[in-house]
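[1] here's a sequence, model it:
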Amino acid sequence: MRRERGAPRDGWDKIIESQGIAYHRAAHPEGLNRPYWDESVHYVFSMDEVEALEAQVEELHAMCLQAADHIVSTGRFADLAIPDWAAADVARSWERRDPHLYARFDLRYDGTGPAKLLEYNADTPTSLVESSVAQWFWLKDTHPDDDQWNSVHERLIDRWGELSLPAGPVHFAWTSMDETGEEAMTLAYLQETAEQAGLTTAAIAMEDIGWDELNRRFVDLDGQMIRSAFKLYPWEWMLADAFGRHAVRHATWIEPLWKALLSNKALLAILWELFPGHPGLLPAYLDGPRELTSYIAKPLLGREGASMRIVTPAGTQETSGSYGQEGYVFQGFDALPDFDGQRPVLGAWMVADEAAGLGIRETTGLITDDTSSFVPHRIERS
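    Here you go, the predicted model:
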């Protein structure tokens, strides 16, 4: 693994906008000295590295499924701040194995050893268009003889075709709280993959989904029953909404309710309990840092690097935010590797239960957040 510089393509901004990253300006605050999409640099991997990473993330995913089964079988829902009223529904969703689509692992990796799990974005992961589409066309334009860890698009289409969903259109729901357009474009891309798989689809805002009290069903703006829906709206928000008690029992949601077990950072501590000392894990606890002298406190339901606190012998760093009311997990802190002053996080994609691709975000800081740049990668042919 190494970081290389290269000349951006002429008109790169218009190119990526045409490929669905219309939000790259809005997603990046003014005053930063580099763009959200940065193709002036990229990372290079060997095929052996990628094959090892694929095996590692599939093992991590299998461990996460074991952790979900453990949470359900032992009733540890309170550790994840799942409301008491929803626990039985989460358990039933897991026991039914309600259909799931995709997820993203965030990993620390420096090219010298096993990747370390930082967290699992198993419910509403974004940066999908960048990973699946834009960097693939960057590769074809700039390094056509090389390869890329990227079968996301094909696997998504195949997965939609495998799902046994109720009759009628699959609704794709975004939230009007999306200020940059990233979620809307992610949703539009996923809707396109579903249509390529032969499904009938419809788009709707979460805020426009109605509840038909008489017939006990969700409906769209045309009064059509919503039997299945993909949502870019976290389950913890749904459970806190007034319609949450209906949502857990009506309609087929993707991602399913049991993904609330994996998208919660309490998962990190439970994994460490079940697989202590595993080379792909960092030590993590729910009741405090214990023996850790360097650790990061992560809110159980935090997002985009907000409300985190890094504690080391050298001092403490914090990020702003309003998360943390549900509690924190305390994870051993291992600083992201330094490549030319930038610190990458590898986002390894899962489609269903198989590793499918890689996206990389990098920043000069110790915590990857929504200002971090996305950079492409390639696999060098030997």
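[2] contacts and neighbour counts: CA atoms only from here.
    Noted.
[3] for this protein, longest helix please?
    helix 47-74 (DSSP state H).
[4] show me where the protein has its helices.
    Using DSSP H, helices in the chain cover 12-18, 47-74, 84-96, 128-129, 135-142, 152-162, 182-196, 235-240, 244-247, 266-274.
[5] this one next, for a side-by-side:
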Amino acid sequence: MKKIQCAERHDWKHTAESLGFLFHTIDGEPYWDESAYYQFTLKQIERDLEDPTAELHDMCMDLVARVVHSEELLERLSIPAPFYDMIRTSWLEGHPHLYGRMDFSYNGSGPAKLLELNYDTPTSLYEAAAFQWGWLEQCIERGLLPKHADQFNSIDTKLHQAFAQLQVNQPFYFASMKDSIEDKGTTDYLRLVAEKVGIESRHIDVEDIGLTSEGRFVDLEDRWIPHLFKLHAWEFIFHEPFGAAIAKSDTQFFEPAWKSILSNKGILPLLWEFNQGHPNLLASHLDTDPGKAVPKGWVRKPFFSREGANIELQTADGLIVKEGGPYTDAPFILQEFAPLPKFGDSYTLIGSWVIGDQAAGIGVREDNSLITKDSSRFLPHLILD
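    A predicted model of the protein is given here:
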């Protein structure tokens, strides 16, 4: 695993904007960064990332099957009791799912360590699936990279397969929050994939979804929403006025309600409890006294934290790093600290994508902090032996 400096394509911004990748720069700072790339060997990809991702995904599915039948475990995850039956039903009826992302600490040797699961509303999808693949193809065409360079990236192909397998013959709505360019970019990409396999798609802002007196979810023209991909987290929906109507509605939700189990950092102590000592897992447990200082060599994370918010860590040598945020009243976990590798001035995180039930590719993020955030830079990668 190496970080290699390289020349940027002179026209990459024009290319990005022509493809609808409008969040390549965030608040004047680069988000997409092709001034360097990460190079992996095929062995590193297959042995250290692809195979563990597949194995951990299977472990997660086994854990969901255990959790849905246990009110004690659902309660440990701080899921509201009125939604237990809906979650259980969505699993037992086999409600289909599309995608998820695991975040790893990995330095090129030794087992990758699972930091968390993003299994409900993961973003950085378009840049991982499509834009970094376009970077690879164009750089090879222009002689900037060797012709035999490859990438661990079948995300787009597997998404096409996943949508095709749904056999949807009614309009499929894709919803994101009104003011989020990144979320809209993610749902627009998924819409495009759906349309390529023959699914009629429509966009709707989450705020514009309506509910009829009969309990049907509708759009602004009072048209029924039969299928809904919502880039809006279940933990929010559980506490919103319309959340209680979902169980009796006739709308199919993506991601399904059972994904709320895996998008919750409380799942990490359960993974450890039932698979203790697994080489890709970190010791984790419920933090029973979050008012205390974080012990050396540990990380404190809220169950429902997003984009690095309210995470606090203390390294083995006593360095304390923390991020503020709104998740101050949630339960917390303590997780063994697995430092991100440092390349130059940046710390590097690997996001490993699961499409359907298959490991499908990676995206690489960088930040000047040990805590990765929504603004952390995205760099392309390649495989070259």
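[6] tell me the buried residues in the longest helix of structure 1?
    Neighbour-count burial for helix 47-74 of structure 1, counted by 16 or more other C-alpha atoms under 10 Å, picks out 47, 50, 53-54, 56-61, 64-65, 67-69, 71-72.
[7] likewise stretch 289-302 of structure 1?
    289, 292, 294-302.
[8] and residue 148 of structure 1, what does it touch?
    136, 139, 377-379 (C-alpha atoms under 8 Å, 6 or more residues apart in numbering).
[9] max pairwise distance over those: which two?
    The most widely separated members of these are 136 and 379, with 11.7 Å between them, by C-alpha to C-alpha.
[10] neighbours around the residue nearest to residue 292 of structure 1 when sequence neighbours are not counted, how many?
    Leaving aside its sequence neighbours, residue 292 of structure 1 sits nearest to residue 332 (C-alpha to C-alpha, 6 or more residues apart in numbering; 6.4 Å). Neighbour count for residue 332 of structure 1, taken as other C-alpha atoms under 10 Å: 23.
[11] do the same with the one 3 residues further on
    Residue 335 of structure 1 is flanked by 14 other residues according to other C-alpha under 10 Å.
[12] do residue 38 of structure 1 as well
    17.
[13] how about the contacts made by the alignment partner in structure 2 of it?
    Matched to structure 2 by TM-score structural alignment, residue 38 of structure 1 sits across from residue 33. Neighbouring residues of residue 33 of structure 2 by C-alpha under 8 Å, 6+ apart: 377-380.
[14] point out the most buried one among the helices of structure 1.
    Stretch with highest mean neighbour count among the helices of structure 1: helix 128-129 (a mean of 24; mean count of other C-alpha atoms under 10 Å).
[15] for that helix, give me the average deviation versus structure 2.
    Compared with structure 2 after fitting, helix 128-129 of structure 1 deviates on average by 0.9 Å (mean C-alpha distance after the TM-score superposition for structure 1).
[16] and the buried residues of stretch 289-302 of structure 1 as JSON lines, adding distance to residue 150 of structure 1?
    Below are the buried residues of stretch 289-302 of structure 1 laid out as JSON lines (distance: C-alpha to C-alpha, whole Å):
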{"residue": "289", "distance to residue 150 of structure 1": "37"}
{"residue": "292", "distance to residue 150 of structure 1": "36"}
{"residue": "294", "distance to residue 150 of structure 1": "35"}
{"residue": "295", "distance to residue 150 of structure 1": "33"}
{"residue": "296", "distance to residue 150 of structure 1": "31"}
{"residue": "297", "distance to residue 150 of structure 1": "32"}
{"residue": "298", "distance to residue 150 of structure 1": "30"}
{"residue": "299", "distance to residue 150 of structure 1": "31"}
{"residue": "300", "distance to residue 150 of structure 1": "30"}
{"residue": "301", "distance to residue 150 of structure 1": "29"}
{"residue": "302", "distance to residue 150 of structure 1": "28"}
